[in-house]
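Q: 3D model of this:
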Amino acid sequence: MKTIYRRCTVLDGTEEMEPRPDMTVVAEDGRIISVTKEEAFSGEGEVIDLEGRYLMPGLINLHVHLPGNGAPKKKQQDSTAAAKLVMKNRFTRFIGLKMCENYAKTELLSGVTTIRTVGGLGNFDTLIRDRINAGKLDGPRILASNMAVSVPGGHMTGSVAYSAGSEEECRALVRKIAGEKPDWIKLMITGGVLDAKVKGEPGVLKMPPSYVKACCEEAHKAGYRVAAHTESPEGVRTALENGVDTIEHGASPDEEIISLFKEKKACDICTISPAVPLAKFGKDIMDSTEMMRYNGNIVLEGIINCAKAALEHGIPVGLGTDTACPFVTHYDMWRELQYFHKYVGVSRAFALYTATRRNAEIAGIGQETGSIEPGKSADFLITEKNPLEDLTVLRTPYMVVARGKAFKKPVVKKYPICERELDKCLQNL
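A: This is a model prediction of the structure:
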């Protein structure tokens, strides 16, 4: 049976989108079959009268880690010990898998109909992806990478990343991950703010260039694109020179880095959400040192500057949240759009376009989702008011539709401290 979304105001996901009132969108078998003016439609099916509400493509989050929820802890968690505990035996793995399934559903109910996972536990991400695709589980479309590849002492080694100690080990680990049929391969090339040992040196290069090249060659040979955690200019340069396809986070670029982005046809994935609390919150809010805050500001400025420079030079920029860093939850993709608008200086329409159609194109699924047009997947986010006037309306969806299945007035569990402190940051922008 057809589902007829009547009397809606369509925001189609294109770069120059404007509200199109009094529209009817018809979906059947999970696909959009028509988008017409209200008076032009005739036909039968289940009718959902949206009474003028705003219907847009579901959001796409290009940087997600499913094993955590982003709720802040009083003290920094030992992620390696936590991962070992989850993967200890069959029972603990079952509990861990269910936890990740619930977090994926939280993404969906918050208006995110597609996620790209970039470092998870074992093969959980592809297992959850396949269960969702088979209709056994409610969740967003998942582009999965499973475990990442790092190095001894590197970022997330022992938790959501394997450790490679040679070029051959890099190739072997990429082949191992590829055997689980992921959608992407993820590398951890530099350290991060929480790894830094010296003030003023976040994002230290950890993975040797030859390792990066070996991973990328092996991944590309198997037909996979490569995403890489990079939080310093040296890391970005190394990643681009050796074959990485998407730079995750980024750093303040020079002319050489901009030229490499263009030459390699690489993309920048802007992730402001994790840097804001690290840079802005004091020790009274999160367990951070003065060095962490100092380094957090360097990373925040680097992410913003990288996105600005990329846009200025016509380099594709996508958006992701880096859930589950501290204070970065599975329900707050809307904040990344707001940060993009406020910090990078793009319009609200461009922010929404980036989180929908542009993200779909970067992820290689632009023919499947990301815009409201016939033939695309019926992936919708429906809001009471116009996000082109106020992006905060995205935080409380009226309805979410994923591949044709509607979730009306969705509710997710929220963390009061995250809501309170992150809202203060937005008010101060």
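
Q: only C-alpha atoms for contact and neighbour calcs from this point on.
A: OK.

Q: buried ones in stretch 62-80?
A: Using 16 or more other CA atoms under 10 Å as the test for burial, stretch 62-80 gives 62-72.

Q: residue 330: how many residues sit nearby?
A: Neighbourhood size, residue 330 [other CA atoms under 10 Å]: 31.

Q: residues contacting residue 123?
A: Applying CA atoms under 8 Å, 6 or more residues apart in numbering to residue 123 gives the contacts 146-147, 180.

Q: what's the closest of these to residue 293?
A: Among the contacts of residue 123, residue 147 lies closest to residue 293 (CA to CA), at 28.3 Å.

Q: is it true that the closest one touches residue 175?
A: No - the criterion here is CA atoms under 8 Å, and residue 147 misses it with residue 175 at 11.9 Å.

Q: what about these two, which has more around it?
A: With neighbours defined as other CA under 10 Å, residue 147 and residue 175 compare such that residue 147 has more, 30 against 15.

Q: how about the contacts of residue 123 in JSON lines, adding distance to residue 6 and secondary structure?
A: What follows is these, written out as JSON lines (distance: CA to CA, whole Å; DSSP: H, G, I helix; E, B strand; the rest coil):
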{"residue": "146", "distance to residue 6": "40", "secondary structure": "coil"}
{"residue": "147", "distance to residue 6": "43", "secondary structure": "coil"}
{"residue": "180", "distance to residue 6": "42", "secondary structure": "coil"}
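
Q: following up with a second sequence; could you model it the same way so I can compare the two?
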Amino acid sequence: MKYAYTGGILLDGSEEMEPRTGLVVKTDGEKIAAIEPEGGDLAGYEMIDLAGQYLMPGLINMHVHLPANGKPKKKQQDNVKMVKLMTSNGLMKAVLRKMCEGYARTQLMSGVTTIRTMGGVLDCDSAIRDRIDAGEIVGPRILAANMAVSVPGGHMAGSLAYEAHSADEARDYVAKIAAEKPDIIKLMITGGVLDAKKKGEPGELKMPPEYVKAACDEAHRHGLKVAAHVESPEGVRVALENGVDTIEHGAKPDEAILALFKERGACQIATLSPALPYALFDRAVSGVSEMEQYNGAVVFEGIVECARACLKAGIPVGLGTDTGCPYITHYDMWREVNYFHKYCGVSNAFALSTATKKNAELAGLGDRLGTLEPGKCADMIVTAKNPLEDLTALREVAMVIARGKPIRAPKVKKMPQVEAELDKFI
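A: As a prediction, the model looks like this:
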């Protein structure tokens, strides 16, 4: 497993990255052994000629739900009923795990070499993580949250999240999840777009502050950071005041909220992908009501404004797709990168660096992943065209290198209807 990648154009993942030629990337096992000028000794290495293609770090998707694939449905699914069915017996649990393993593999084959799961069924996510780490199946690196913690009537309550009825119960659920050895704890603090009962009220605060504090204190006691689903300014404030480390999604912040971000050393994980269909699709296509479209626009604009304000204030912003929501697939992280450029006004280089270097840092893996450097993990992708000129170059990946193993011409099964609708917003 010693490879020498020659003839490529390197994009190193840094914010100032520029195409670099005349270099050989040597990998030894799972690591990048060296990056050297061409013409040196390659004895002992299997040569892979990239023939002028672009080599860069693998993408990192900071917000994924493995149990769903993003296929749009004609009517809203009863998630509680579906999860009860999928966990009703050993056979159904095996089917669930197999399905999630397939979706994780799709992420990898699309160029995403690391994912951060933000709410799954039971301990399925960490079990898949462990199987991938053991080499039993092929997939991306996984930072797993397993089940989240919500409240009665809260976001994903009873399906991908436990229902806490008190601060003590919230603490107990965190302890229960921590016993499964996850990498992070997820809280559902506010409602979502489809949880809202009236116009203008997406992201209604659901979890009381004392629940949030109890959950965060317990998670931190176990050495685990806390991520929180939040889609309103009030929710962001409550989350940050009570110990949350990463704001998933976000909402328009004021100066007090920005000060809380800095005080807590917290960050935003922007997810423009899931709100876009609700906000911008023709309702004849999305199938949502006028109220849901209005609320979707509030959430979409709130995420964009949060990202813009955080970046301006020097607060870190990461990227994730929230895969599993309607029209948000396991192969479209490239769209999130493109939306970040298009709607938040950052350069192509900054957007790509965010999806690689910055996401690695925010995931706590910056010493191992995110840039092309000797000593770092050989998690890389190859594209035919230059994403610094056009981010749609990330749409088709010519090669994925995962833990040092090259996967040539990776394939994913796509949904033509989803592709056609989303392509209108490239």
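
Q: overlay them and tell me the TM-score.
A: The TM-score (TM-score structural alignment, normalised by the length of the second structure) is 0.99; 426 aligned residues with a CA RMSD of 0.7 Å.

Q: still on that earlier bit, and the contacts of residue 123 of the first structure as CSV, adding distance to residue 400 of the first structure?
A: Formatted as CSV, those follow (distance: CA to CA, whole Å):
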residue, distance to residue 400 of the first structure
146, 26
147, 29
180, 30
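
Q: which of the residues you listed are conserved in the second structure?
A: Compared against the second structure with both residues aligned by TM-score structural alignment, their matches' CA atoms under 8 Å, the contacts of residue 123 of the first structure retain 146-147, 180.

Q: looking at those, which one is closest to residue 299 of the first structure?
A: residue 147 (23.9 Å).

Q: residues contacting the closest one?
A: 118-123, 160-162, 177, 186.

Q: show only the entries of the residues you listed found in strands.
A: 161-162, 186 (DSSP state E).

Q: average offset between whichever strand or helix holds residue 214 of the first structure and the second structure?
A: The secondary structure element spanning residue 214 of the first structure is helix 209-221 (assigned by DSSP states H and E). Its matched residues in the second structure lie on average 0.3 Å from helix 209-221 of the first structure after superposition (mean CA distance after the TM-score superposition for the first structure).

Q: now tell me what touches that helix from outside.
A: Residues from elsewhere that reach helix 209-221 of the first structure, judged by CA under 8 Å, 6+ apart: 166-168, 170-171, 174-175, 178, 185, 187, 189, 225-226, 238-239, 242-244.

Q: all helices for the first structure, in order.
A: Applying DSSP state H to the first structure gives helices spanning 79-86, 90-109, 124-133, 167-178, 209-221, 233-241, 255-264, 275-280, 290-312, 333-339, 348-353, 359-363, 416-427.

Q: can I get those in a markdown table including distance to residue 374 of the first structure?
A: What follows is the helices of the first structure, written out as a markdown table (distance: least, CA to CA, whole Å):
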| stretch | distance to residue 374 of the first structure |
| --- | --- |
| helix 79-86 | 43 |
| helix 90-109 | 22 |
| helix 124-133 | 21 |
| helix 167-178 | 33 |
| helix 209-221 | 32 |
| helix 233-241 | 36 |
| helix 255-264 | 32 |
| helix 275-280 | 38 |
| helix 290-312 | 29 |
| helix 333-339 | 26 |
| helix 348-353 | 18 |
| helix 359-363 | 16 |
| helix 416-427 | 36 |
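
Q: what's the closest of those to residue 52 of the first structure?
A: Closest among the helices of the first structure, using CA to CA: helix 348-353, at 18.8 Å.

Q: for the closest one, packing partners?
A: On a contact count with 3 or more CA pairs under 8 Å, 6 or more residues apart in numbering; DSSP states H and E, helix 348-353 of the first structure meets helix 333-339.

Q: let's go with 10 Å and repeat that
A: Counting contacts by 3 or more CA pairs under 10 Å, 6 or more residues apart in numbering; DSSP states H and E, helix 348-353 of the first structure packs against strand 54-57, strand 59-64, strand 317-319, helix 333-339, helix 359-363.

Q: mean deviation, the fourth one versus the second structure?
A: Right, helix 333-339 of the first structure. Relative to the second structure, helix 333-339 of the first structure is 0.2 Å off (mean CA distance after the TM-score superposition for the first structure).

Q: in the second structure, which residue range corresponds to that helix?
A: The counterpart of helix 333-339 of the first structure in the second structure, counting by TM-score structural alignment, spans residues 333-339.

Q: neighbours around residue 82 of the second structure, how many?
A: Close neighbours of residue 82 of the second structure, defined as other CA under 10 Å, add up to 12.

Q: please disregard the earlier target; I meant residue 4 of the first structure.
A: Using other CA under 10 Å, residue 4 of the first structure has 22 neighbouring residues.
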